[in-house]
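Engineer: Fold the stuff below for me.
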Amino acid sequence: MKCIKLTEKCFYFQGAVNIGYIMSGNYGMLIDAGLDPQTAKKVCRQLTAQGFPLSHLFITHAHADHYGGAAYIQENHPVHTYASKEEAAILTNPILEPLYLFQGNKPLPELRNKFLEGAPIIIDEVVTEGKHQFGDVLFECMAFPGHSLMQLGVIVDGILFAADAYFGAEQIKKHKIPYIIDAEDTLKSLEKLLTIECLGAVPGHGNYEEAFQETVKLNIEYHHYVLSVLLDILSSSPHTHEQVIQKMCRHFGVNPSSLSSWLLFRTAIMAYATMLIKDQKAEMVIEDAILYLKS
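Structural biologist: Modelled structure (predicted):
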């Protein structure tokens, strides 16, 4: 992973999942920890090689690709770890992620993989939206729910580490149906991003951009497009839960071949459906013990 300097205090390790880093004097804080111990080990080696301190760890949200390397960091460095209360519940009990994806049933062994369930970690301090401090560094947390229950972004020295509040253009093109748990919250978080004044932003997936607002607008447009496709599907006739997922996947050219990927697409699609239901543009009905969605 390449370490890129943004300001005197802010850096980020560019990779499939970006990891932020803030340094001041004897203090250094990583923002997220990557997918697994191997990723975390590479980052820690680079910090050590450059003589950069590691005293704190901030986890933006409890998805395994962002915290899977955190246990390694905690085992090998005396870090003080931050997270929101909601995300901390999963970070300390990681089985909760495959559990909720599997509709509350105890997950099958194939769902207990490193992409859905990282090693449990200790959260030393629960943080909320607002200003906080580590060492002599003042940082601000901003709530960006929608992709997860209470994802927090971090602003330091004019740089916004936005986590998965928005995705880079290439990531949207790649995944077709972005993973979210609440479309309404996702769009509100994106609109909030447009109000933030800063030098630039680092998304969880994608490149640092000074004019990141254009990418945020692209995200907003794309989510509205997904909503319109879903509403169009539902307008023809009532569809079962599985038919909705099938038609959405066919439309966007995705073909989930594993249970894990199918559940992720199912969750995202139902997040869009839930917004349509809240907006009274769609409804759920149960007939003969079958769940249908219709406009």
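
Engineer: Every contact and neighbour count from this point should use C-alpha atoms.
Structural biologist: OK.

Engineer: Over to Val226. Which of the three states is it?
Structural biologist: Under DSSP: H, G, I helix; E, B strand; the rest coil, Val226 falls in the helix class.

Engineer: ignore the last one, Leu264
Structural biologist: Relying on three-state DSSP, one would call Leu264 helix.

Engineer: I am assuming it contacts Leu101, so please confirm or correct that.
Structural biologist: Yes. Judged on CA atoms under 8 Å, Leu264 makes contact with Leu101 at a distance of 7.2 Å.

Engineer: and the host helix or strand of Leu231, how far out from the chain's middle?
Structural biologist: Taking DSSP states H and E as the definition, Leu231 sits inside helix 213-236. Chain-centre distance of helix 213-236: 19 Å, with CA atoms, centre = their mean, to the nearest Å.

Engineer: who does the helix or strand following it touch, helix- and strand-wise?
Structural biologist: Later in the chain than helix 213-236, the nearest helix or strand by DSSP H and E is strand 239-240. With contacts defined as 3 or more CA pairs under 8 Å, 6 or more residues apart in numbering; DSSP states H and E, strand 239-240 has these neighbours: strand 290-294.

Engineer: Would you do the same for the sequence below? I want to compare the two.
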Amino acid sequence: MPELIQVNEDIYYLSDHQNYGIIKTAGNECAVVDTGMDDDSAQLILAALEAEKLKLSVVINTHSHADHYGGNNYLVKKTGCKVYAPAFEAAIMTNPSLEPFYIYGAEAPQELKQPFMMAKRSPVDKLLEEPSMVIRDKEFKVIPLPGHSPNQMGVIVDDVFFCGDSVFSLSAWNKLILIYMVNVGEMTKSIERLKRVAAKSFVPSHVTPTGDIIELADANLTKIQERVDDILHVLQVPAQTATVLWELCKKHGLAVTTLQQYYLCMDTLKAYLSFLLGEGLVTYDFDANRLMWRAVE
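Structural biologist: All right, here's what the predicted structure looks like:
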């Protein structure tokens, strides 16, 4: 079983398929940041807390993707803990069928309703809001980090910033090519905001924690710009959305083989197209009932 890794006196994280924050508070209680995809991740978290004789009082969710709140249901039933989550994200957590619905754009096929894309329903007891909140003896500063999801938020406690899915490793970028995001402009702003935060340690969900986030943040900004350049290059010739995805996959050697992968890529590509349209870099026409995107000369 993975053990808690100490960051400072009261702050820990548990690393499994992602990093879960553990914050000790007064009375031998604790708060947990994100809970993974399912009951298995919840059981791992709870076992680690029990080994340290910690009582879970609050779960803080950075956003509403299933792999970040899927353990909530189990933990609430077992411990009676409260759940704090950002507005909008909370609406999805309490109505989890919304996630495959908005990714697909209608009632989704069953393949899109698997645990990775539709977690068990979670209650939300309190909205996570700026500028800060207090849990027992700890103050949590709340930092907005939208882009990867509509209203993702991170928290800083005792100089440790749990920053959710605001940045990703270069290996993830190189593997996935289109890192999921719903708003490219907001994602870029969030990464820039991350660079300005004064914290001694940064704990992203899917990257090894670090004391200096600048290099990783800049690498993520570079990758976003690379995808922008890729899309603009493809759109020197008018193309449909699916054709743009096909060209990106061909260039980067990405094989799309499942509905989940296809729709996550398509949603992200559409986020880039919306961004480029707003920046005046692309436009669109209709040709024989086909929506055709093209770069602006």
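
Engineer: Overlay them and tell me the TM-score.
Structural biologist: TM-score for the superposed chains, counting by TM-score structural alignment, normalised by the length of structure 1: 0.97, backed by 293 aligned residues with a CA RMSD of 1.0 Å.

Engineer: How about residues contacting the helix holding Leu231 of structure 1?
Structural biologist: The contact list for helix 213-236 of structure 1 (CA atoms under 8 Å, 6 or more residues apart in numbering) reads 166-169, 172, 177, 183, 187, 190, 193-194, 244, 247-248, 272-273, 276, 281-282, 293-295.

Engineer: again, only using 6 Å
Structural biologist: Leu194, Lys294, Ser295 (CA atoms under 6 Å, 6 or more residues apart in numbering).

Engineer: Stretch 271-284 of structure 1 too?
Structural biologist: In contact with stretch 271-284 of structure 1 (CA under 6 Å, 6+ apart) are residues Ile181, Asp182, Ala183, Glu184, Tyr292, Leu293, Lys294, Ser295.

Engineer: Give me the distance between that stretch and the centre of its chain.
Structural biologist: 22 Å.

Engineer: Mind listing what's buried along it?
Structural biologist: Ala271, Tyr272, Ala273, Thr274, Met275, Leu276, Ile277, Ala282, Glu283, Met284 (16 or more other CA atoms under 10 Å).

Engineer: will you turn those into TSV that also has distance to Gln213 of structure 1 and secondary structure?
Structural biologist: Shown next, in TSV, are these (distance: CA to CA, whole Å; DSSP: H, G, I helix; E, B strand; the rest coil):
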residue	distance to Gln213 of structure 1	secondary structure
Ala271	24	helix
Tyr272	23	helix
Ala273	26	helix
Thr274	27	helix
Met275	24	helix
Leu276	26	helix
Ile277	29	helix
Ala282	31	coil
Glu283	33	strand
Met284	35	strand
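
Engineer: Could you find the closest non-adjacent residue to Ile135 of structure 2?
Structural biologist: Thr25 (7.5 Å; CA to CA, 6 or more residues apart in numbering).

Engineer: Quickly note the distance from the aligned partner of Leu54 of structure 1 in structure 2 to Gly21 of structure 2.
Structural biologist: Aligned by TM-score structural alignment, Leu54 of structure 1 pairs with Leu56 of structure 2. The spacing between Leu56 of structure 2 and Gly21 of structure 2, counted by CA to CA, to the nearest Å, is 12 Å.

Engineer: Of the two, give the one with the bigger neighbour count.
Structural biologist: Set Leu56 of structure 2 next to Gly21 and count neighbours by other CA atoms under 10 Å: Gly21 wins out with 30 against 26.
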